[in-house]
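Asker: This is a predicted model, with the sequence first.
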Amino acid sequence: MPLVEEIRRQFPILHRQVRKGVPLVYLDSAATSQKPLQVIETMQRFYQLMNANIHRGVHTLAEEATAAYEKARDKVASFIGATSSNEVIYTRNTTEAINLVANSWGRKFLHPGDVIILTEMEHHSNLVPWQMLASEKGLRLEFIPVREDFLLDLDAYRQLLDLRPKLVAFTHMSNVLGTINPAKEIIRLAHEVGALTLVDGAQSVPHFPVNVQDLDADFVAFSAHKMCGPTGIGILYGKQEILDKMPPFLGGGDMIKKVYLRDFVPNSLPHKFEAGTPAIAEAIGLGAAVDFLQEVGMDWIHTHEQEITAYALERLSEVPGLKFFGPEVRYKGGVISFTMQGVHPHDVAQILDREGIAVRAGHHCAMPLHDKFHIPATTRASFYLYSSKEEVDKLVAGLEKVLSLFG
């Protein structure tokens, strides 16, 4: 079993000082994770030794780059349990992956009056694309409520299914509450009424084992930068029989088999959805990140995060005036959002930054969820495989300093 100290040694940024004598305490992994040397060096080697465009060239560099790019796709497919690498589409991020589904599948298969079910805890990335499509096509959006215990109201969901939705799209884990939703049950119930499902896996795939076949999800979207990989690349998983029926999302190079002056023939999967020169180095870096996570072990990562979260909640409860937003530890991942009585979340985050502690303050791209609880913003501490109990202790000490400053 890997020790946190051994893991932390592989992340150079965790050993820097944010100002003289103030070491970094990074508690913002829900926004983006830090990168291990294994990923950094893999991308550097690509640029040093094999930088070339892919799929088009027959020279050595092009063939090496293409092989590394597609090998990374194979790694991702294996990591999430896809039946084929053809079901793994490279995108820029989770947001683009969801927009791809909305603009390709949604535009072709949804019609005025059709129902899409979402939840009240969605990130804007899984709200706005559907709002835009609903406005364009006259669709109806319905929402699974969040209960007072910060879990989804599945009884209300079952009632909403009587509307015979065409799609149920939901976050696997809330980036604000940390709530881990019962994805397998939500998907099963959706399929019983003939709906497709889209899972926002941005906060789940990096943190605990996710097998798309076991879930029986139709689409899953996630980002490399939240799972120790680089920014600028994400993944859309889709069942092949569904992706085959969807039209291309973007037009240009590499997504075609044949182009005429007035028409074109799209490429086969997965290239049909990957127009233009892609993020080659980033894809290869994602492959290295997958290797790293598998070496550590996804089960270990999940267990470690739960232990850190439980410890953090216990320690933070010692700080007067904090109000927490999220369910019991057994239902949540490594995210703790809170408010401090009498102090704005941005002030909390700014003072913590003076102590070298990086947290996030704001609505976390989930404004409707904050509106539900009648608050403009929260402060969020989020953990990952490299987070330590010592960092939690520093967070508590920092919050006590906030209290002392604000009386």
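Answerer: Arrived safely.
Asker: Only C-alpha atoms from now on, for both contacts and neighbour counts.
Answerer: Will do.
Asker: who touches stretch 363-375?
Answerer: Contacts with stretch 363-375, where a contact means Cα atoms under 8 Å, 6 or more residues apart in numbering, come from 120-125, 175-176, 376-378.
Asker: now stretch 317-333
Answerer: For stretch 317-333, the external contacting residues (Cα under 8 Å, 6+ apart) are 149-151, 173, 176-181, 207, 302, 305-306, 309-310, 316, 336-341, 396, 399-400.
Asker: among the residues you listed, which ones are buried?
Answerer: Buried subset of the contacts of stretch 317-333 (neighbour count, 16 or more other Cα atoms under 10 Å): 150-151, 173, 176-181, 207, 302, 305-306, 309-310, 316, 336-340, 396, 399-400.
Asker: Now intersect the contacts of stretch 317-333 with the strands, please.
Answerer: Counting by DSSP state E, the contacts of stretch 317-333 place 336-340 in strands.
Asker: got a list of what the residue nearest to the spatial centre of the chain touches?
Answerer: For the chain, the residue nearest the mean C-alpha position is Ala202 (1.2 Å; Cα atoms, centre = their mean). Ala202 is in contact with 94, 173, 221-223, 226, counting by Cα under 8 Å, 6+ apart.
Asker: likewise Lys389?
Answerer: Counting by Cα under 8 Å, 6+ apart, the residues that Lys389 touches are 308, 311-312.
Asker: now those residues as TSV including neighbour count?
Answerer: Listed next are those as TSV, based on neighbours: other Cα atoms under 10 Å:
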residue	neighbour count
Ile308	24
Tyr311	17
Ala312	23
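Asker: Tell me the one of those nearest Leu385?
Answerer: Ile308 (9.5 Å; Cα to Cα).
Asker: For the residue nearest to the centre of the chain, which three-state class applies?
Answerer: Here Ala202 is recorded as coil under DSSP: H, G, I helix; E, B strand; the rest coil.
Asker: Can you report how many residues lie near the residue nearest to Thr179 when sequence neighbours are not counted?
Answerer: Of all residues not flanking Thr179 in the chain, Lys332 sits nearest, at 4.4 Å (Cα to Cα, 6 or more residues apart in numbering). Each residue near Lys332 was counted by other Cα atoms under 10 Å, and the total is 23.
Asker: Please tell me how far Gln44 sits from Arg73.
Answerer: 19 Å (Cα to Cα, to the nearest Å).
Asker: ok, second structure coming up, stack it against the first:
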Amino acid sequence: MHIRRLVPDHLESSPCSPCSFHYDPFKKSSFQSYIFKSALLCHHQITMDTSKYRKDFPILNTEDGPTYLDSACMTLRPQVVIDAINEYYTKYPACGGRSVHKLSWQVTEGFEMARDSLRRLMGAESSSEIVFTRNTTEGMNMVANGLGLGKGDKVLTSDKEHNSNVVPWHHLAKYKGINYQVVPAKDNYFFDLEALKEMIDSNTKLVSFVHTSNLDGNTNPAKDIIEICHDKGVKVLMDTAQSAPHKELNVVDLDVDFAAASAHKFCGPSGMGLLYGKYDELKELIPTYVGGSTVVSTSYEGYELLPPPSCFEAGLQDYAGAIGAGAAAEYVMGVGRDSISKHENKLNVLLTKELEDLDGLSIVGPEVSQRGGICSFNLEGWDSTDVAMHLDKKYNIAIRSGMHCVHSWFNSRGIDGSARASIYFYNNEQDITAFTNAIKDTLSG
């Protein structure tokens, strides 16, 4: 008996599984979500208008709203992202890719539209190269555990890495016997390409490096690093948590094999991230978690995995989070990351000019043109955490303190951490003035 399946035009049933659907972004869709409303609202913008964007962020429009300079840790969320998340829970709170009622179709389509938004954020060729994760750390671990690394295989990183790009390699060294080594910096802050060339040998399987540092905002020469590695047959994994939100990114142009990012760094919900991988590389990567949603079918004798990205997305997904991440990606792309980068650097120049000559203040990092929107600093006689608590309590200014999850760099240099102010497109000159005046007042007091 032939059973007719009524599948909406823009969703095609996967040939592998009746419970998995493929989204075709070029077919007409009736789905209306805040993701695409945000795109329409933002993509016509040519120049930065901070005052207008600030209106989009509820916390910045409250009577006691903070001077928020902690965006390298967590960005604020615009109303359009909050609405996109709420829309899922109030209008179509169902499973995606399983049931066939209209609510489920809406979830599936919203989920895949969000994936395509993240594809464009990263500059990838296909949405099949984007895997939803919980955060950058999970994406890095998926690659670390999925490459099948074993005894004697060498992995190299820079010497200024977040713990998400340090601990996985120590862990594999402890339990699998890999050889984890660090490429020493040049002049304390800069990636040494010549040292990289010397350290790559026939056992080197992967070079994993941070694109833009969360410690000091410096951006590593990604294209040069990747070319050196590929010339020697070495794969590359890149941490783009601090670059994807702040500068135009094109993983195809860079030719990077894998890249990971977090939605909470680009105005999206916490607990959502992505892993980009060249499709051929993803096909060879061993999934960390398997189960529901990852298989074509199972039997008592075995199973057949679905192709990427489905084989990496085990179990019921965070649909609201994914849709919120898609809305955030559209919003940030609408603002324009070239404009964001220029705006951040302009404000950081203003901030640095006010602080750099103050007695008792030292800046951690290179000169300001190479620090993006980040200024890490220490005050003589102050613990960095005390600085952050003081600014919060007395001035309602939010910054970060401590080692910023870059313990290895600080520990190797005998530094107890730093205070860190980090800028995003919703910050303005008034924020910078409030911050620098508070620092001057603190030092004079």
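Answerer: Yep, it's here. Worth saying up front: this structure is predicted, and the values here are computed from it rather than measured.
Asker: quick one: what helix or strand has the aligned partner of Phe143 of the first structure in the second structure in it?
Answerer: Alignment note: Phe143 of the first structure maps to Val182 in the second structure; criterion TM-score structural alignment. Applying DSSP states H and E as the criterion places Val182 of the second structure in strand 179-183.
Asker: And the contacts of that strand?
Answerer: By Cα under 8 Å, 6+ apart, the residues outside strand 179-183 of the second structure that reach it are 151-159, 169-170, 173, 191-192, 195-196, 199.
Asker: switch to 10 Å and redo it
Answerer: The contact list for strand 179-183 of the second structure, computed with Cα atoms under 10 Å, 6 or more residues apart in numbering, reads 149-161, 166, 168-173, 191-200, 203-204, 206-207, 209.
Asker: which of those residues are buried?
Answerer: Those of those that meet the buried threshold are 149, 153-161, 166, 168-170, 172-173, 191-193, 196, 200, 204, 206-207, 209, by 16+ other Cα under 10 Å.
Asker: which among the contacts of Ala202 of the first structure gets closest to Ser388 of the first structure?
Answerer: Using Cα to Cα, those come closest to Ser388 of the first structure at Lys226, 18.0 Å.
Asker: Distance check, the nearest residue to Arg134 of the second structure once chain neighbours are set aside against Glu313 of the second structure.
Answerer: Closest residue in space to Arg134 of the second structure, ignoring its immediate chain neighbours: Met272 at 4.2 Å, by Cα to Cα, 6+ apart. From Met272 of the second structure over to Glu313 of the second structure the distance is 12 Å, taken as Cα to Cα.
Asker: picking up where we left off before, restricted to helices, list the buried ones among the contacts of strand 179-183 of the second structure.
Answerer: 168-170, 172-173, 193, 196 (DSSP state H).
Asker: biggest separation within these, which pair?
Answerer: It's Leu172 and Leu193 that sit farthest apart of those, by Cα to Cα, at 25.0 Å.
Asker: and Leu352 of the first structure, how many neighbours does it have?
Answerer: Counted with other Cα under 10 Å, the neighbours of Leu352 of the first structure add up to 23.
Asker: List the contacts of Ala114 of the second structure.
Answerer: With Cα under 10 Å, 6+ apart, Ala114 of the second structure has these contacts: 35-36, 108, 120, 127, 132, 319, 321-330.
Asker: got it, and Val128 of the first structure?
Answerer: Shown in contact with Val128 of the first structure (Cα under 10 Å, 6+ apart): 95, 98-99, 122, 134.
Asker: so which of these comes closest to Ala31 of the first structure?
Answerer: Nearest to Ala31 of the first structure among these, with distances taken as Cα to Cα, is Thr95, at 13.4 Å.
Asker: so the lengthiest helix in the second structure matches what in the first structure?
Answerer: Longest helix in the second structure by number of residues (criterion: DSSP H): helix 102-122. Matched against the first structure by TM-score structural alignment, helix 102-122 of the second structure falls on residues 60-80.
Asker: returning to that earlier point: how about the residue nearest to Arg134 of the second structure, what's its match in the first structure?
Answerer: Match for Met272 of the second structure (TM-score structural alignment): Ile233.
Asker: Would you confirm that that match contacts Thr91?
Answerer: Yes - assessed by Cα atoms under 10 Å, Ile233 of the first structure is found in contact with Thr91 at 5.6 Å.
Asker: how many neighbours does Phe406 of the first structure have?
Answerer: 11.
Asker: Please report how far it lies from His207 of the first structure.
Answerer: Phe406 of the first structure sits 35 Å away from His207 of the first structure, taking Cα to Cα as the criterion.
Asker: tell me which of the contacts of Lys389 of the first structure is nearest to Gly238 of the first structure?
Answerer: The shortest approach to Gly238 of the first structure among these belongs to Ile308, at 33.1 Å (Cα to Cα).
Asker: Mind telling me what the closest one corresponds to in the second structure?
Answerer: That one, Ile308 of the first structure, aligns with Leu347 by TM-score structural alignment.
Asker: tell me the contacts of its match?
Answerer: Applying Cα under 10 Å, 6+ apart to Leu347 of the second structure gives the contacts 353, 372-374, 423-425, 427-429, 431-433.
Asker: Same question for Ala195 of the first structure.
Answerer: Applying Cα under 10 Å, 6+ apart to Ala195 of the first structure gives the contacts 115-117, 161, 164-169, 187-189, 218.
Asker: Sort out which of those are in strands and list them.
Answerer: 115-117, 167-169.
Asker: quick one: which of those residues is nearest Gln48 of the first structure?
Answerer: Proximity of those to Gln48 of the first structure (Cα to Cα) peaks at Ala169, which lies at 41.2 Å.
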